[in-house]
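K.L.:
Sharing a model that was predicted from the sequence below.
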Amino acid sequence: MKTGVMPVGHLNIEQVRQILVMATTPPPLRGARPWRFQCTPGAIELYADIDEGPERREQLLSCGVALLNLRLAIKAHGSHPDVRLLPTAGRPDLLAVVRPRGHEPVSPVDRRLAEAIPVRRGNRSPFTAAAVPPEVQRELRRAAEIERSWLATVEPEQIPLLREIMDRAVPENGDRTDFDVQPDRLLVVVGSLHDTNLALLQAGQAMQRVLLTATASGLSSALWSAVMAQPGPRRELRQLLGGGLWPQVMLRLGHGAPVAPYTPVRLEDVVTSDEHPFSAGLR
């Protein structure tokens, strides 16, 4: 095994490099990047060192974000990403194997989302009171559903109870003054029917598809997951949303001031290559 980028399938080394730059663009929800990629002759493999503690959920969500970007980047290069999630129980650190298959034109929607990857930014500035149009809200909900997750909207009458839940979550998770909630702002929660590793990977992809859809529609976004880190407040939020979904992350969407760009990650720090991949038998 060695550090670096190599050709994968019919994609040349420069195409793979561009794809991995897009895949590694998003920062993790919190702390160090939990993911790493491995190039093999036929696939790009996504690995992660996942804790079994309270940070596991955020780590898997962050890996899902990177995976969605990887899929969109492969599509933007005219190929179909054949994805296998959690392909073997014997390697829990292997989250996904993605094989570029064939040649196909990129759809307008996928191109639009891929173009949004380098410009999407988290925005903690105050948002204006300008409303998010209903048709855009429908598009955001559809984006989550495509990734087998759901987008629940926090209604204005739920805001007072939500503030109480957030206040109880803050002491162990830091200050939330930069994530104020207002009845006239769009506040949504990405949720899943289950709380397994697979569901969290799907929810991470759903979160990123929602965020990229918002960016492509000219919206700013901020995310907050601290309330999900404690079992008590998370159960309360689940009940507030009707009790059917496991809440994974809360998003504030609207119109905010421009923000600074991300500092790109060095591919050498997160990408390895292997001529004899573990996934060789996963055909």
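P.N.:
Thanks, I have it. Here the structure is a predicted model, which is why all the values come from computation and not from measurement.
K.L.:
drop to CA atoms for contacts and neighbour counts, all remaining ones
P.N.:
Noted.
K.L.:
Just to check, L95 is in contact with L46?
P.N.:
Yes. Contact criterion CA atoms under 8 Å: L95 and L46 qualify, at 5.6 Å.
K.L.:
any shared contact partners between these two?
P.N.:
Counting by CA atoms under 8 Å, 6 or more residues apart in numbering, no residue touches both L95 and L46.
K.L.:
The structure to be compared is supplied as follows:
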Amino acid sequence: MTNHLRSAVEAAVWAPSLHNSQPWSFVIEGDEIRVRADSERWSRVSDPEGREQLISCGAALFTIRTALRAAGLRPVVTVLPDPDRPAVLATVRAAGPLDADEQVKLMNEQITRRRTHRAGFAGTPVAADLVDALVKQAEAEGARLVPVEGAAVRALAALTAAAEEIQARDRAYTLESVRWGRPPGSRRGDGVPAGAYPREQRRTSPHFAQRDYSHGHSWGSGEERYDETATGLVALLTTCGDGRGDWIAAGQALQRVLLHAAAHGVRAAFHTQALERRHLRAFISEELCAGEHPQMILRLGHSRAEGHGVRRPLPEVLDEG
């Protein structure tokens, strides 16, 4: 049993997170995994309420569920189990046995293969039936994936650009984000490696601004694999509520969507800059989400780029009771 739990935690560290900060830690005790928020990895300037941190931890929680199910164990999950310990976000007890279906197996295979995309996509559109399937994947976790088009796409692109420019002029934000940009040759197991984005951004139409992890250096990949310029499918991930439980649910829905998409050759880029500005997030909620709460702005598409991922070793994130 312990080996299965350790393997599930090893899988969980591959979940997506803001700046690849990996803002989580885990405890294994008996037949249970505890998922905790790591306050030392909380980006307080860009994420003052901890919303994005909990979305990241929710994605890790779904990854644990998937890994356990693929191992033939039934995960019994309790979210926010103890109000006196707010850092403990969830407990997962391994019960069973459980026969893993083909969808679980497919998603489990993508856990370590999935990569965040930071450029344009190829011109091949995401198939309509796959879009419908991704919408259902989000619904299964209590969230909504809402594809947007036309004027809404242009509005989101403009808001992303405005937020990126505002943040670039904010000294506190810049100092915080510098922490997560990794120079070429870095051996760190967190942050964004220099090879994970293009050295020169090729504009899409409309263009969604990327975060600047090079901070004035000539970092990034100059390979031709980043010559794709399609925007891809733009979508919003939303929830009805906007509390801590909703953020964790959004993270689980996000990872479920990402793994299902990856199993069908579709990658995702994230653009959360506008959601980190309170007034812009409120505008998006009222004008584009029918009053629901936007938790993630993402683009989905096909790309030849393989991406480059790094993660911290298990001893840095796991305590065993």
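P.N.:
That came through, no problem. A quick note: this is a predicted structure, and the numbers were derived from the prediction, not measured.
K.L.:
For the stretch 1-150 of structure 1, just list every one of the strands.
P.N.:
Secondary structure of the stretch 1-150 of structure 1 (DSSP state E, counting those that start in this stretch): strands located at 2-3, 35-39, 44-48, 80-85, 94-101, 150-153.
K.L.:
which strands and helices sit next to the first one?
P.N.:
If contacts are counted by 3 or more CA pairs under 8 Å, 6 or more residues apart in numbering; DSSP states H and E, strand 2-3 of structure 1 sits against strand 271-273.
K.L.:
which stretch among the strands of the stretch 1-150 of structure 1 comes nearest Q137 of structure 1?
P.N.:
Closest approach to Q137 of structure 1 among the strands of the stretch 1-150 of structure 1 (CA to CA): strand 150-153, 9.4 Å.
K.L.:
In terms of secondary structure, what does the closest one contact?
P.N.:
Counting by 3+ CA pairs under 8 Å, 6+ apart, the packing neighbours recorded for strand 150-153 of structure 1 are helix 134-146, strand 186-192.
K.L.:
how about the next helix or strand after it, aligned to which bit of structure 2?
P.N.:
For strand 150-153 of structure 1, the following helix or strand on the C-terminal side (DSSP states H and E) is helix 159-169. With TM-score structural alignment applied, helix 159-169 of structure 1 matches the range 153-163 in structure 2.
K.L.:
distance from that stretch to structure 1 after superposition?
P.N.:
When structure 1 is overlaid, stretch 153-163 of structure 2 sits 2.3 Å from its aligned residues on average, using mean CA distance after the TM-score superposition for structure 1.
K.L.:
List the buried residues of that stretch.
P.N.:
153-154, 156-163 (16 or more other CA atoms under 10 Å).
K.L.:
repeat for stretch 116-132 of structure 1
P.N.:
So stretch 116-132 of structure 1, judged by 16+ other CA under 10 Å, has buried residues 116-118, 120-125, 127, 132.
K.L.:
which one of those is nearest L61 of structure 1?
P.N.:
Checking these one by one against L61 of structure 1 (CA to CA), the nearest turns out to be G122, at 15.5 Å.
K.L.:
where does the closest residue to the closest one other than its chain neighbours land in three-state SS?
P.N.:
The spatially closest residue to G122 of structure 1, leaving aside those adjacent along the chain, is A222, at 5.0 Å (CA to CA, 6 or more residues apart in numbering). When classified by DSSP: H, G, I helix; E, B strand; the rest coil, A222 of structure 1 comes out as strand.
K.L.:
Spit out the contact partners of A222 of structure 1.
P.N.:
Shown in contact with A222 of structure 1 (CA under 8 Å, 6+ apart): 122-124, 179, 251-253.
K.L.:
which of those still touch in structure 2?
P.N.:
Contacts conserved in structure 2 for the contacts of A222 of structure 1, counting by both residues aligned by TM-score structural alignment, their matches' CA atoms under 8 Å: 122-124, 251-253.
K.L.:
quick check, nearest of those to R71 of structure 1?
P.N.:
Closest approach between these and R71 of structure 1, by CA to CA: G122, at 21.1 Å.
K.L.:
Report the contact partners of the aligned partner of the closest one in structure 2.
P.N.:
Aligning on TM-score structural alignment places G122 of structure 1 opposite T116 in structure 2. Applying CA under 8 Å, 6+ apart to T116 of structure 2 gives the contacts 16, 267-270, 307.
K.L.:
Kindly tell me how buried Q239 of structure 1 is, as a neighbour count.
P.N.:
Residues near Q239 of structure 1, counting by other CA atoms under 10 Å, number 14.
K.L.:
And it, how close does it get to G232 of structure 1?
P.N.:
Noted for Q239 of structure 1: a distance of 11 Å to G232 of structure 1, by CA to CA, to the nearest Å.
K.L.:
And P133 of structure 1, by the same measure?
P.N.:
P133 of structure 1 is 34 Å from G232 of structure 1, where distance means CA to CA.
K.L.:
Structure 1: helices as residue ranges?
P.N.:
Ranges of helices in structure 1, per DSSP state H, are 13-23, 56-76, 108-116, 134-146, 159-169, 197-216, 231-240, 267-270.
K.L.:
Now do the second one: which elements does it pack against?
P.N.:
I take that to be helix 56-76 of structure 1. In terms of contacts (3+ CA pairs under 8 Å, 6+ apart), helix 56-76 of structure 1 is packed against helix 13-23, strand 80-85, helix 108-116, helix 197-216.
K.L.:
what angle sits between the second one and strand 44-48?
P.N.:
For strand 80-85 of structure 1 and strand 44-48, the angle between their directions (axes from the mean of the first three to the mean of the last three CA atoms, to 10 degrees) works out to 30 degrees.
K.L.:
and what of the first one?
P.N.:
Taking the same axes, to 10 degrees, one finds that helix 13-23 of structure 1 is oriented at 30 degrees with respect to strand 44-48.
K.L.:
thinking again about what came up before, counterpart of the residue nearest to G122 of structure 1 in structure 2?
P.N.:
Aligned counterpart of A222 of structure 1 in structure 2: A269 (TM-score structural alignment).
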